[in-house]
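Asker: With the sequence up front, the predicted model follows.
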Amino acid sequence: MRVVIGECQVDYGGRLTAHLPMARRLILVKADGSVSVHADDRAYKPLNWMSPPCTLTVTAAADTELAATTGDIDSKIREVWMVRGKNGDYLQISLGEVELDYSTELGVDPGLQKDGVEAHLQALLAENPAAFGDGWTTVQREYMTAIGPVDLLCRDELGCYVAVEVKRRGEIDGVEQLTRYLELMNRNPLLGEVRGVFAAQQIKPQARTLASDRGISCVVVDYDALRGLDHAEDRLF
């Protein structure tokens, strides 16, 4: 991971355009190739970012095409980062005065330690993959990727691989997490095309909408039924 704090202006181009004027910000470059720009608020959410796979090219300001053709370059800008995404979109970060530029290796993260209910829910689903559909099988729990483990790797009734992310409460963050896993897994030729399932006891409407937009299926899981504490034949209605 590379951490940079300094003056920068940011321009995004792609499906839309966006501009952040020069200001002091935090820039993170992670081992998975992602680049994100943060202000001193918004908790974890960046002002702008580029998800992997993407490429980062760093050029001295004096050597940029803009300076060469027009001479019109802000004297504060020392170098320009060009981050290009897989769909042709780009993030241009023009850096001025840099206060901190630090790089380190974090290593493989062990992943979030789930609470008792969530961990038990994952184990129950691994033992009962038919909760997702007839003919499903569990390949592996905690299937490791370069950015952390996917809760379950399964095969559906057609034998295709499916990555399953398990949450007690399904929110947008969980969908984003599964999206990142799928981006990496779908680049693995040994797996082929991998689709995603977001499984939880409750799933918020916003998470459902985002999952649908990403091509991810949502499954609401009955925890008590999986534990054998609730039987449909015993219900009055």
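Answerer: Everything's here; your move.
Asker: switch to C-alpha atoms for all contacts and neighbour counts from now on
Answerer: Will do.
Asker: Show me where this protein has its helices.
Answerer: Using DSSP state H, the helices of the chain run over residues 65-70, 116-127, 172-185, 205-213, 223-226.
Asker: Give me the neighbour count for the closest residue to L226 other than its chain neighbours.
Answerer: Nearest residue to L226 in three dimensions, chain neighbours excluded: L124, at 6.5 Å (CA to CA, 6 or more residues apart in numbering). Neighbour count for L124, taken as other CA atoms under 10 Å: 15.
Asker: any idea how far the residue nearest the centre of the chain lies from E142?
Answerer: A centroid search over the chain (CA atoms, centre = their mean) returns R180, at 3.4 Å, as the residue closest to the centre. The gap separating R180 from E142 is 15 Å, by CA to CA, to the nearest Å.
Asker: pretty sure the residue nearest to L226 contacts R227?
Answerer: Yes - assessed by CA atoms under 8 Å, L124 is found in contact with R227 at 7.4 Å.
Asker: Let me see the contact set for the closest residue to I77 other than its chain neighbours.
Answerer: What sits nearest to I77 in space, not counting adjacent residues and going by CA to CA, 6+ apart, is G96, at 4.3 Å. Residues in contact with G96 (CA atoms under 8 Å, 6 or more residues apart in numbering) are 6-8, 76-79.
Asker: out of those, who has the most neighbours?
Answerer: C8 leads the contacts of G96 on contacts (other CA under 10 Å) with 26 neighbours.
Asker: who touches the closest residue to that residue other than its chain neighbours in this structure?
Answerer: Leaving aside its sequence neighbours, C8 sits nearest to L95 (CA to CA, 6+ apart; 4.4 Å). Residues in contact with L95 (CA under 8 Å, 6+ apart) are 6-9, 76-81.
Asker: swap in R141?
Answerer: R141 neighbours (CA under 8 Å, 6+ apart): 126, 150-153.
Asker: hold the first one in mind and look at this next one:
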Amino acid sequence: MIAECKVEYVGRLTAFLPMAKRLILFKSDGSVSIHADDRAYKPLNWMTPPCWTTEESAPEDSDAQAVWVVTNKAGEQLRITVASIDHDSSHELGLDPGLVKDGVEAHLQELLAEHVTTLGDGYTLIRREYMTPIGPVDLLCRDADGQTVAVEIKRRGEIDGVEQLTRYLELLNRDTTIAPVAGVFAAQVIKPQAKTLANDRGIRCVTLDYDRLRGTESTEFRLF
């Protein structure tokens, strides 16, 4: 839906998007996200499942057409006040085959699962491709202290990978059977901006040596 709207978030903090034209996505899993015409990798605000949407009557002293209230099980809310609707359509996308990783990235996941102590002494693997409501996290592990750790693996670590892991952690930490869940962002190369964002969010970064994981020596020349 494309609509002129304002959005209020009420929960652990308060946030407000003033009236403007935006894209609103209502997905079949119940999630709702509000997008501007930029920031391709992240919406302006969102509510992840489980959540539900109800409609309230617009205040009589306003020009609003509707007020939609999106609520999750923690009682947090997105209140979307709609002034006008430019476009409204519904589409059935069917089953999605999921993300197909390239050969190196898929092999990195397989190798790291086999040699999970690369992440730290005492690490053990719980499961590969641990499913969340928004997709599978590459590895779910347990560290030496018994804490659950979610590991996202990339060939090249960039900001969007950190954002992806952040969303996984938000959902995983709602599961009382495994929370608290820490995060590890693992890649062959991690860009400085991604490291900065990961550190700011309490996510540990690990640089992977593909040749070492395969049990081979690098062919690059070395001084020592």
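Answerer: Now that the structure is in, tell me what you want to look at. In this text, all values refer to a predicted model and were calculated from it rather than measured experimentally.
Asker: Next, the TM-score between them, please.
Answerer: TM-score of the superposed chains, computed with TM-score structural alignment, normalised by the length of structure 2, equals 0.81; 217 aligned residues with a CA RMSD of 2.8 Å.
Asker: what do we get in structure 2 for the residue nearest to I77 of structure 1?
Answerer: Here G96 of structure 1 is matched to S84 in structure 2, going by TM-score structural alignment.
Asker: can you give me the strands for structure 2?
Answerer: Ranges of strands within structure 2 are 2-10, 14-26, 32-35, 45-47, 51-56, 66-72, 77-87, 124-132, 135-142, 148-157, 181-190, 204-207, based on DSSP state E.
Asker: most tightly surrounded among those strands?
Answerer: strand 148-157 (a mean of 24; mean count of other CA atoms under 10 Å).
Asker: Between helix 192-200 and that one, find me the angle.
Answerer: Strand 148-157 of structure 2 runs at 170 degrees relative to helix 192-200, counting by axes from the mean of the first three to the mean of the last three CA atoms, to 10 degrees.
Asker: counterpart of strand 148-157 of structure 2 in structure 1, which residues?
Answerer: Going by TM-score structural alignment: strand 148-157 of structure 2 matches residues 161-170.
Asker: For that stretch, give me the average deviation versus structure 2.
Answerer: Once fitted to structure 2, stretch 161-170 of structure 1 is off its aligned match by 0.7 Å on average (mean CA distance after the TM-score superposition for structure 1).
Asker: chain center to that stretch: distance?
Answerer: Relative to its chain's centre, stretch 161-170 of structure 1 lies at 14 Å (CA atoms, centre = their mean, to the nearest Å).
Asker: Between which two of the contacts of R141 of structure 1 is the distance greatest?
Answerer: A126 and V150 (12.2 Å; CA to CA).
Asker: how about G135 of structure 1, what's its partner in structure 2?
Answerer: Using TM-score structural alignment, G135 of structure 1 lines up with G122 in structure 2.
Asker: And for the counterpart of Q206 of structure 1 in structure 2, nearest residue in space, chain neighbours not counted?
Answerer: Per TM-score structural alignment, the equivalent position to Q206 of structure 1 in structure 2 is Q193. If the residues on either side of it in the chain are set aside, Q193 of structure 2 comes closest to I159, at 6.7 Å by CA to CA, 6+ apart.
Asker: H115 of structure 2 now?
Answerer: Nearest non-adjacent residue to H115 of structure 2 (CA to CA, 6+ apart): L213, at 7.5 Å.
Asker: Looking for the alignment partner of the one you found in structure 1.
Answerer: So, by TM-score structural alignment, L213 of structure 2 is matched to L226.
Asker: I'd say that match and A123 touch.
Answerer: No - look at L226 of structure 1 against A123 with CA under 8 Å: they stay out of range, at 10.1 Å.
Asker: Would you mind measuring from the counterpart of V197 of structure 1 in structure 2 to T118 of structure 2?
Answerer: Mapped onto structure 2 by TM-score structural alignment, V197 of structure 1 lines up with V184. Per CA to CA, V184 of structure 2 is found 12 Å from T118 of structure 2.
Asker: now do P59 of structure 2
Answerer: For P59 of structure 2, the distance to T118 of structure 2 - CA to CA - is 58 Å.
Asker: One more: R39 of structure 2?
Answerer: Taken as CA to CA, the span from R39 of structure 2 to T118 of structure 2 is 34 Å.
Asker: For these two, work out which one has more neighbours and name it.
Answerer: Set side by side, R39 of structure 2 and T118 show more neighbours around T118, with 16 against 9, by other CA under 10 Å.
Asker: residue contacts, that one?
Answerer: Counting by CA under 8 Å, 6+ apart, T118 of structure 2 has contacts L112.
Asker: Check the gap between it and Q147 of structure 2 for me.
Answerer: From T118 of structure 2 to Q147 of structure 2 the distance is 16 Å (CA to CA).
Asker: repeat for Q77 of structure 2
Answerer: Q77 of structure 2 sits at a distance of 30 Å from Q147 of structure 2 (criterion: CA to CA).
Asker: that older thread, enumerate every residue touching the residue nearest to Q193 of structure 2.
Answerer: 191, 193-194, 197.
Asker: Report the buried members of those.
Answerer: The neighbour-count test (16 or more other CA atoms under 10 Å) marks A194 as buried among the contacts of I159 of structure 2.
Asker: Put together JSON lines for the contacts of I159 of structure 2, with distance to C51 of structure 2 on each row.
Answerer: Formatted as JSON lines, those follow (distance: CA to CA, whole Å):
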{"residue": "K191", "distance to C51 of structure 2": "35"}
{"residue": "Q193", "distance to C51 of structure 2": "32"}
{"residue": "A194", "distance to C51 of structure 2": "30"}
{"residue": "L197", "distance to C51 of structure 2": "28"}
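Asker: quick check, nearest of the contacts of I159 of structure 2 to T54 of structure 2?
Answerer: For the contacts of I159 of structure 2, the nearest to T54 of structure 2 is L197 (34.9 Å; CA to CA).
Asker: wait, the closest one sits on V162?
Answerer: Yes - using CA under 8 Å, L197 of structure 2 makes contact with V162 at a distance of 7.2 Å.
Asker: For Y161 of structure 1, which residues are in contact?
Answerer: 153-155, 191-195.
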